[in-house]
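1. Need coordinates for the following:
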Amino acid sequence: MSGRAAIFFDRDGVLNRDAGYITHLDDYKLYPRSAAAVRCVNEAGLLAILATNQAGAARGYFPVEMIGRVHEKLEAELARQGAHLDAIYLCPYHPSSDDPVLAVDSDLRKPKPGMLLQAAKDHGVDLERSYMIGDKYSDMECGWAAGCRGAYVLTGYGRGSRDHFGGGWAREPDICAEDAYHAVQLILEERNEGKR
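-> This is a model prediction of the structure:
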């Protein structure tokens, strides 16, 4: 597919602190360098797209409407710092939900690549030239399943998960970075070197 490259960002633990399920807007805290990371993607002419599992709604921890309010706050904070997301994709579903509307084994739920595949259709994304940034191995699996490279960050669950598994994953992430900003810098270097 010929199209624009995108950087897909997971949300919790990548752009903002992961303090469990966000049930109040006050719980939402953007990491200090997240807006700069997104702004660098914008300035490089790449698409900045959020792809986030939000099963807390399906599990009854917060109403589905809370997801929209959190994303409004995220977009406002990014805008204040000169950055923007080109699109937001989310999966509020979980097969174990008591809510029949949300009790779905959805192709959107990472590690399945549904959100990235939908973004590719909607925005003409060239997935082979794109990257998925995440703090969980399931983010890497999602990116790889869609044909992207995976950039693993040590924020959120990243450091603990890496230390727990001791690098014994079936496939190592293509990039490992301290945070989303560092990941974007490494991605842009890789692109400048003509690797992607």
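
2. going forward, measure contacts between C-alpha atoms and count neighbours the same way
-> OK.

3. which secondary structure elements does the longest helix anywhere in the chain contact?
-> Looking across the chain with DSSP state H, the single longest helix is helix 64-80. If contacts are counted by 3 or more C-alpha pairs under 8 Å, 6 or more residues apart in numbering; DSSP states H and E, helix 64-80 sits against helix 34-43.

4. To compare against the first, here's the next sequence to fold:
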Amino acid sequence: MQKAVFLDRDGVVNIDYGYIGQIERFDIIKGTALALKKFKDMGYLTVLVTNQSGIARGKYTYSDFLKVTSFMQANLSLYDACFDGIYCCPHHENAYVEQYRVSCECRKPKPGMFYYAERDLKIDLHHSVMIGDHATDLFAARRAGISSLFLIGEHLKEESPLCPEAICYKTIGEVVEFIRKNQ
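-> The predicted structure is shown next:
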């Protein structure tokens, strides 16, 4: 079984401009590629787990998401930092696009995407880590059995009281250093 670092996308990996379905609006946060590479060098798989309600809301298509994902992976490949697994939930209970109007088990704060990754990549969830920018990211990870929870980004003031067991940092680079020192 392999340990993994799970990461949310918007606000963690890239700047969150809201409903990012076009390459032109996708900007990787400075230091992210290097941090992902360091996680890999420490023996972690890197796994993206992202709610993409913009698909369900008709803001962009699943195909658009795949194009942005390919663009992201191509950029990360320059640093040997590609994600080992990518899981997306395009669903929303109040979706505009009928095929995505589903009450699913994969939309965070539910843990479905973590279980899919566990099965597909042979991940040991107990020894894995979650990095998110919202408490719902961490709730999903906790429900899946992940106890190392990190909250980062622009929403710390509002989100940290919702998940008091989370360790809070401003950047993913700070999380890498914390884990490296405490392995």
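
5. ok, back up a step: buried residues in the longest helix of structure 1?
-> V64, I67, V70, H71, L74, E75, E77, L78 (16 or more other C-alpha atoms under 10 Å).

6. per the alignment, C106 of structure 2 corresponds to what in structure 1?
-> Counting by TM-score structural alignment, C106 of structure 2 corresponds to L108 in structure 1.

7. and that match, helix, strand or coil?
-> coil (DSSP: H, G, I helix; E, B strand; the rest coil).

8. how many neighbours does it have?
-> 23 (other C-alpha atoms under 10 Å).

9. Which residue, other than its chain neighbours, is closest to it?
-> Leaving aside its chain neighbours, L108 of structure 1 sits nearest to G114 (4.2 Å; criterion: C-alpha to C-alpha, 6 or more residues apart in numbering).

10. on that earlier part again, whereabouts in structure 2 does the longest helix of structure 1 align?
-> By TM-score structural alignment, helix 64-80 of structure 1 lines up with residues 62-78 in structure 2.

11. which residues are contacting that stretch?
-> G21, Q22, I23, F26, I28, A33, I55, C82, F83, P90 (C-alpha atoms under 8 Å, 6 or more residues apart in numbering).

12. could you redo the last one with a cut-off of 10 Å?
-> 13-14, 20-28, 32-34, 36-37, 52, 54-56, 61, 80-84, 86, 88, 90 (C-alpha atoms under 10 Å, 6 or more residues apart in numbering).

13. Just the ones in helices from these, please.
-> T32, A33, L34, L36, K37, G54, I55, A56.

14. List the contacts of the fifth one.
-> Right, K37 of structure 2. K37 of structure 2 touches Y44, T46, L76, S77, Y79, D80, A81, C82, F83, V176, counting by C-alpha under 10 Å, 6+ apart.

15. Kind regards, and thank you for your time.
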